[in-house]
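**Q** here is a sequence together with a model predicted from it:
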Amino acid sequence: MLNQNGRTAKLPDGPIVITGGAGMIGSMVAWHLNDACDRDDLIIVDHLQHSDQWQNLCRRRYSDYLDRDQLFPWLQSGVKPGAVIHMGAISATTERDVNLLMQYNFKYSQALWQWCARNEVPFLYASSAATYGDGAHGYDDNVFDPLRPLNEYGYSKHLFDLWVLRQVAQRVTPPHWCGFKFFNVYGPNEYHKQDMASMTWHCFRQIRDTGKIRLFRSARADYADGMQLRDFIYVKDAVDVVAHFLAHRHTSGIFNVGTGKARTFRDLALAVTHCQERDPAIEWIDMPAGLHGRYQYFTQASLAKLRDAGYTAPFRSLEDGVADYVRHYLTHPDPYC
């Protein structure tokens, strides 16, 4: 593949393991490696629990599929992968089973990190902007200790970030490693996520089926209805970042993956309706009681660390990302990438 200066950047030799490879981001990482890098020596690891999730793999080229419980026996068989891209996790922000989150978002991730450190295999993993909580300490990816996530999912991701930093301080690391604090990712192959799918997907379906988009009323006086702000990033841009660091192994660290520009939910609704050539009819609904005190009213990635690490590519605007998603996927009979 070519780097952003037009020079060749070499991907690791050996098979590339992608955990969560049938999920939204994982399957799109596989898409990028197939189409942009002509790599099909991929080991897809997942634990399929949704009836349609297999469709995320239908157009992918890969050499093997493993259930998440088969991964460690495979690793111990003597095969040395070129890299492990760990996108697998329980990603529902509404998950309340802390033991389950600890098992798969923390302990499983620890075990993979330790294996990669012992065997000198690059390790890239998914963190989350949910680690930032209510944003009281900003969205700087150099700040960790004072953060207080708003939900159990965010805490499980934050806990692993903190553990990684302790491993770094003790110099117990893979030869190259990166964590990615993904902000609000939307785009193809998220359909199995249902309630946890992006607001872009929900807005599209609502305007198509009912002629209206339902948005939460604000419960804070400093935010008008629909003016809650999020950093929405198109999934194709998110996986470009992952692929860049997979090929450029001179810099390790934990990086924000967002556009650096917060946009309102009203902006999102208008972008979706524009692509469907519909009038922007919005119905305001009360926020569910379970989200009070757990809802982020503002997120915006600081990109200074990412840019300093050499990632200089621009990110799509909300309007451009939504247009590609709606026109090339959501309005097609087969919406899978």
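**A** All right, it came through fine.
**Q** going forward, measure contacts between C-alpha atoms and count neighbours the same way
**A** Fine.
**Q** centre-most residue in this structure?
**A** Central residue of the chain (C-alpha atoms, centre = their mean): Phe182, 4.7 Å from the mean position.
**Q** show me what contacts that one?
**A** With contacts defined as C-alpha atoms under 8 Å, 6 or more residues apart in numbering, Phe182 is in contact with Ala126, Ser127, Ser128, Ala129, Ala238, Asn256, Val257, Gly258.
**Q** from memory Thr131 sits against Glu152, does it?
**A** No. Applying C-alpha atoms under 8 Å, one finds Thr131 not in contact with Glu152, separated by 9.8 Å.
**Q** which residues in the stretch 101-250 of the chain form strands?
**A** With DSSP state E, counting those that start in this stretch as the criterion, the stretch 101-250 of the chain has strands at 123-128, 177-182, 184-186, 213-216, 229-230, 232-234.
**Q** what lies in contact with the last one?
**A** Applying C-alpha under 8 Å, 6+ apart, the set of residues contacting strand 232-234 from outside is 183-187, 257-259, 262-263, 315-316, 318, 321-322.
**Q** check which residues of stretch 295-314 are buried.
**A** By neighbour count on 16 or more other C-alpha atoms under 10 Å, the buried set for stretch 295-314 is Gln296, Tyr297, Phe298, Thr299, Gln300, Ala301, Ser302, Leu303, Lys305, Leu306, Ala309, Tyr311.
**Q** top of the contacts of Phe182 by neighbour count?
**A** Val257 (31 neighbours; other C-alpha atoms under 10 Å).
**Q** what's the single longest helix in this structure?
**A** The single longest helix within the chain, with elements called by DSSP state H, is helix 152-169.
**Q** that one: which residues count as buried?
**A** Across helix 152-169, burial judged by 16+ other C-alpha under 10 Å covers 152-161, 164-165, 167.
**Q** could you check the angle that helix makes with strand 177-182?
**A** With axes from the mean of the first three to the mean of the last three C-alpha atoms, to 10 degrees defining the directions, helix 152-169 sits at 150 degrees from strand 177-182.
**Q** show me what helix 152-169 is in contact with.
**A** Residues from elsewhere that reach helix 152-169 (C-alpha under 8 Å, 6+ apart): 90-96, 98, 101-102, 105-106, 109-110, 127-133, 144-145, 148-149, 173, 179, 254.
**Q** take the one below as the second:
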Amino acid sequence: MIIVTGGAGFIGSCMVRTLNDVGYNDIIIVDNISETDKWMNMRNKRYIDYVHKSKLLHKLPAFQNVEAIIHMGAQSATTERNFDYLWENNLEYTKALWRYCAKKQISFIYASSAATYGDGSLGFDDNMDIDQLRPLNGYGYSKQLFDQWVKHQSQEFPAQFVGLKFFNVYGPNEYFKGSMASMIFHGFRQIQETGKVKLYKSCNPNYADGGQLRDFVYVKDICSVIMWLLQHRDVSGLFNVGTGRAQSFAELVTATFHALHLEPQIDYIDMPEKLRNKYQYYTKAEMDKLYATGYPYHFVDLETGVCDYVQNHLVKDFLIY
């Protein structure tokens, strides 16, 4: 049995699909669906039970033959202001799952975040001392706190423990993330509605409008990494997961238009004042550490990933275009 927290969410539901595709159906999905439409991400998946996240810790002792916990569940909004909630949800809850995996000596694979790197002034090297990092928001700090807790562990270790610092993930099943969904999803909907896409103007003279750079990584590549880790349980550590390439939002949106066989039409708008002091202009994952483990696959380029996402998922899932 594999437990996938956040299993009705974006990355978690894609991971359930990946497990199903290799014939694995003995899965417990954990989430907090409430009145959202995330249940739609579960409709075509095979699993044995759904457990609300508030009941998981109570039910864990009764589960038999748990092989691994893939912990993708978290409060992932970078705009979340309730730090007490972030502390309990992203730190203390994750500690409890770690302790269970340590007691049972099973694999624990969890989502860290590239948001731990803050403004990027220290770089994006997953070999650096994580105690030096200064995240820009409460979400990033809550993720750093758990990474630090793991670093300073001296006794309790699962048989395998892996933290994954995801960079800018895009792909199918992000449809219910609201403002936190990728610019590809939002751009696709804007193209449907207006024929144009709005991007923020740059407030940094070193970057042109639309020239802000991110490491955009396709969710299917994320799932490939996790699946490989499940098959190589001798690998533990904290790893970046990105393409190792920094590309602009203008390139991203242009790829979205091209996937629809349209010429790009981009309007640049002022960045909200509240974002200007916390905005990252550049991210790029250093990937040597993951590849040094023997990970054999390369990440798809932005154009290929966007084309697959738009043509094989967005157009089919949102047929009003």
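**A** Done, it's in. None of these values were measured; they are calculated from a predicted model.
**Q** fetch the TM-score of the aligned pair.
**A** Once superposed, the chains reach a TM-score of 0.97 (TM-score structural alignment, normalised by the length of the second structure), with 318 aligned residues with a C-alpha RMSD of 1.1 Å.
**Q** pull the most distant pair out of the buried residues of stretch 295-314 of the first structure.
**A** Of all pairs drawn from these, the greatest distance, 28.7 Å, lies between Tyr297 and Ala309 (C-alpha to C-alpha).
**Q** all helices of the stretch 151-300 of the second structure, in order?
**A** With DSSP state H, counting those that start in this stretch applied, the stretch 151-300 of the second structure shows helices at 183-194, 219-231, 249-259, 273-276, 288-292, listed in chain order.
**Q** in the second structure, what range does stretch 90-103 of the first structure match?
**A** Using TM-score structural alignment, stretch 90-103 of the first structure lines up with residues 75-88 of the second structure.
**Q** over to that stretch now: how far is its first residue from its last?
**A** From its first residue to its last, stretch 75-88 of the second structure covers 10 Å (C-alpha to C-alpha, to the nearest Å).
**Q** check stretch 17-36 of the second structure too.
**A** So stretch 17-36 of the second structure: terminal residues 20 Å apart, C-alpha to C-alpha.
**Q** can you tell me what Tyr24 of the second structure aligns to in the first structure?
**A** That one, Tyr24 of the second structure, aligns with Arg39 by TM-score structural alignment.
**Q** who touches the spatially closest residue to that match that is not a sequence neighbour in this structure?
**A** Counting by C-alpha to C-alpha, 6 or more residues apart in numbering, the nearest residue to Arg39 of the first structure once its immediate chain neighbours are dropped is Leu33, at 5.3 Å. By C-alpha under 8 Å, 6+ apart, Leu33 of the first structure lies in contact with Arg39, Asp40, Ala243.
**Q** reformat those as a markdown table; add distance to Pro73 of the first structure and neighbour count.
**A** Compiled in a markdown table, the contacts of Leu33 of the first structure are given as follows (distance: C-alpha to C-alpha, whole Å; neighbours: other C-alpha atoms under 10 Å):
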| residue | distance to Pro73 of the first structure | neighbour count |
| --- | --- | --- |
| Arg39 | 24 | 17 |
| Asp40 | 22 | 18 |
| Ala243 | 26 | 20 |
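**Q** quick one: map the residue nearest to the centre of the first structure onto the second structure.
**A** That one, Phe182 of the first structure, aligns with Phe166 by TM-score structural alignment.
**Q** whichever residue in the second structure pairs up with Asn56 of the first structure: what secondary structure?
**A** Counting by TM-score structural alignment, Asn56 of the first structure corresponds to Asn41 in the second structure. Under DSSP: H, G, I helix; E, B strand; the rest coil, Asn41 of the second structure falls in the helix class.
**Q** neighbours around Asn41 of the second structure, how many?
**A** Neighbour number of Asn41 of the second structure under other C-alpha under 10 Å is 22.
**Q** what does Leu145 of the second structure correspond to in the first structure?
**A** Mapped onto the first structure by TM-score structural alignment, Leu145 of the second structure lines up with Leu159.
**Q** next one: Ser182 of the second structure
**A** Per TM-score structural alignment, the equivalent position to Ser182 of the second structure in the first structure is Ser198.
**Q** so how many other residues sit close to its match?
**A** Neighbouring residues of Ser198 of the first structure were enumerated by other C-alpha under 10 Å; the total is 17.
**Q** my read: it touches Phe183, true?
**A** No. Ser198 of the first structure is beyond contact range of Phe183, at 11.2 Å (criterion: C-alpha under 8 Å).
**Q** now Lys201 of the second structure: closest residue in space, sequence neighbours ignored.
**A** The shortest distance from Lys201 of the second structure to any non-neighbouring residue, by C-alpha to C-alpha, 6+ apart, is to Asp209 (4.6 Å).
**Q** list the contacts for the one you found?
**A** Shown in contact with Asp209 of the second structure (C-alpha under 8 Å, 6+ apart): Leu199, Tyr200, Lys201, Ser202, Tyr268.
**Q** distance-wise, check the second one relative to Thr283 of the second structure.
**A** By that I understand Tyr200 of the second structure. Between Tyr200 of the second structure and Thr283 of the second structure the computed distance is 17 Å (C-alpha to C-alpha).
**Q** mind telling me what element the alignment partner in the first structure of Ile3 of the second structure is part of?
**A** Using TM-score structural alignment as the criterion, Ile3 of the second structure maps onto Val17 of the first structure. Assigned by DSSP states H and E, Val17 of the first structure belongs to strand 16-19.
**Q** list the helices and strands that strand packs on?
**A** helix 24-35, strand 42-46, strand 83-86 (3 or more C-alpha pairs under 8 Å, 6 or more residues apart in numbering; DSSP states H and E).
**Q** what's the average distance of that strand to the second structure?
**A** When the second structure is overlaid, strand 16-19 of the first structure sits 0.3 Å from its aligned residues on average, using mean C-alpha distance after the TM-score superposition for the first structure.
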